[in-house]
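My questions concern the predicted model and sequence given below.
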Amino acid sequence: MDRAVHRSARAARPLFVAGCVVLWLVPLYLLVVNALTPATEYAGKPDWTVQGFALADNIETAWEKAGIGDSFEASLLYAVVCGLVAVLVAAMAAFAVVVLPIPRPAFWFWLIYSGTLFPLQIFLAPLFGLYADANLYDTRLGLMLVYVAWAVPFAFFLIRNQMTTVPPELTEAALIDGASFTRIFWRIHLPLMRAGLGAAFIFQFTAVWNDLLLGITLSRSGDVQPVMAALTTLKASYASSGPPVILAGALVVSVPTLLLFLVFRGLFLRGITASTR
């Protein structure tokens, strides 16, 4: 009986995986097919077959005339700079909690990690009021500050988990040789944690790039607003173009995260493996 159940489970596994793949590919197929449709020939409902090859025109309309280009550049700045800063700050915090002889390391761990436990929505009203009073509303600096603060806790969690796998004897030997904690951090721990740092950066790049809630709450200008927020307003700001232009814009804004994962997938997998041991 147990063998029969086991064989049935093994036979059902490929079917389940195939079903998940189909569920993922069907929306992607519809996105691509309808992004190819000329805006003037869109019939008002999704097409399952290719009706034209106007992808370049649709992208040009979304990029230049509808203003996606400025938001794309802003999001690229936010994702790269904020991701790097957040990973560096998280690595310093993880080093302090794991390596430095600070009192109550568990308390500091939970204090920093608690930033991932609360819903982001509870911070929106206070943030909006604070940004309005501090003249940070609708500024790139304002969004960069909140993105770094938002990205640090989860990056800290990943990096701290990997840092606990570094043998403490390395730190003890370096201290005996006269190295300072600053030198130990930059010369020993960071080089040993390249995979974890890379995985944390990919996570934070993707999170910042895909952000919508903070973008529509704390910005409104085209050159400040992140690309996902600009994409949601594309229909309202350029409604005459129709869904093909919006879908073409969605296709374009999905490229950076896809390329990042494809190029660094090996580093990402090594980092995740190291962080979950």
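That came in fine, so what should we check first? Numbering: from 1, shown residues only.

CA atoms for contacts and neighbours, from now on please.
OK.

tell me the contacts of the most centrally placed residue in the chain?
What sits nearest the mean C-alpha location of the chain, by C-alpha atoms, centre = their mean, is residue 206, with 1.7 Å. Taking C-alpha atoms under 8 Å, 6 or more residues apart in numbering as the criterion, residue 206 is in contact with 79, 257.

want to compare, so here's the second one:
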Amino acid sequence: MQRTRGSGRILRNTTLILLALLWAVPTWLVLVNASVPAGDYSGSPHWWPQGFGLFDNMAQAWDRARLGPAMGNSLLYAVTSSLLAILLAVMAAFAAVVMPVRRRTLWFWLIYSGALLPLQVFLRPLFLSYANLDLYDMQLGLVLVYAAIAVPFAFFIMRNYAMTLPREVIEAARIDGASWWRLFWQIHVPLSKSAMVAAFVFQFVAVWNDMLFGITLSASRNIRPVMAALAELQGVYTSVGPPVVLGGAILVSLPTVVLFFCAQRFFVNSLKLTR
């Protein structure tokens, strides 16, 4: 028995080390090549540091791609659409799990099926409908589409989490005469805060990193999200060089990294409650 446990521990540790290396090697290459001064870049990737020009490369990317306004736009889209999607998802999860609705499984698959379709299938109908409704190249249009595509996965998280909540609390509140509306806001939402924060982080990262809808549904620099701006910087690839592009990529990834570490304890709490 001890030998089996020992071999299992070795296998687990080896797997974790390999996964860490798979993540660390590309990250190392990005950091090393983003730190190479743009004028000293030879055209081939470096495995070891060759000078330090990371901050200069970031400054060039910031100025040439106008990343400041673009990051402000992405912050607006990511926060607004994620909050809207989570509100709709937690309400749908409450209805599908707590309230006495018929065909719960059907409702689950009907909502969650939106996460199973490739996003590319929505591009043409969205572009045509947005052009007809004057939503093309508007912030409202991007907020709506980001919220719509975020609902299915957020619903998946909230519904699975709602199934782990104690039924006795809901039944006791109903016996005491609490309405569904009061039960939702005063009991269900407070109990689901950890899952809501986890879902918010997932959706924020997904919206922040999206480029597909950003380049399809926007054209103006004051509307486009940050990944569309970064793509434009990469479009002028020969004039700025790969170190500047990589420096810009590191710069725009910092908000998502900070958000994840700030919300890390909510992930741990949600995992403890669902065990």
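Yes, it's here. These numbers come from a predicted model, not from an experiment.

just to revisit the earlier point, and the next helix or strand past the helix or strand containing the residue nearest to the centre of structure 1?
Following DSSP states H and E, one finds residue 206 of structure 1 within helix 194-209. Sequence-wise, the next helix or strand downstream of helix 194-209 of structure 1 (DSSP H and E) is helix 213-218.

and the helix holding residue 206 of structure 1, which residues are buried?
For helix 194-209 of structure 1, a neighbour-count test (16 or more other C-alpha atoms under 10 Å) marks 195-209 as buried.

swap in stretch 69-83 of structure 1?
69-80, 82-83.

What's the match for the residue nearest to the centre of structure 1 in structure 2?
Taking TM-score structural alignment, the alignment pairs residue 206 of structure 1 with residue 205 from structure 2.

So residue 222 of structure 1: helix, strand or coil?
Assigned by DSSP: H, G, I helix; E, B strand; the rest coil, the conformation of residue 222 of structure 1 is coil.

Let me know how buried it is, in neighbour terms.
Applying other C-alpha atoms under 10 Å, we find 19 residues neighbouring residue 222 of structure 1.

ok, it touching residue 70?
Yes. When contacts are counted by C-alpha atoms under 8 Å, residue 222 of structure 1 is listed as touching residue 70 (6.2 Å).

packing partners for the longest helix anywhere in structure 1?
When structure 1 is parsed with DSSP state H, its longest helix is helix 2-36. Where contact means 3 or more C-alpha pairs under 8 Å, 6 or more residues apart in numbering; DSSP states H and E, helix 2-36 of structure 1 is packed against helix 55-60, helix 243-253.

now the strands for the stretch 101-250 of structure 1?
In the stretch 101-250 of structure 1, no segments count as strands under DSSP state E, counting those that start in this stretch.

what's the closest non-adjacent residue to residue 269 of structure 1?
residue 199 (7.5 Å; C-alpha to C-alpha, 6 or more residues apart in numbering).

residues in contact with the one you found?
So residue 199 of structure 1 contacts 267-272 (C-alpha under 8 Å, 6+ apart).

let's see it at 7 Å
With contact taken as C-alpha atoms under 7 Å, 6 or more residues apart in numbering, residue 199 of structure 1 is in contact with 267-268, 271-272.

returning to what we had before: which among the buried residues of stretch 69-83 of structure 1 gets closest to residue 56 of structure 1?
residue 69 (14.2 Å; C-alpha to C-alpha).

what sits against whichever residue in structure 2 pairs up with the closest one?
Taking TM-score structural alignment, residue 69 of structure 1 has residue 68 as its aligned residue in structure 2. Residues in contact with residue 68 of structure 2 (C-alpha under 7 Å, 6+ apart) are residue 62.

Quickly find the element holding residue 68 of structure 2.
helix 67-97.

and the angle from that helix to helix 193-208?
Helix 67-97 of structure 2 runs at 140 degrees relative to helix 193-208, counting by axes from the mean of the first three to the mean of the last three C-alpha atoms, to 10 degrees.
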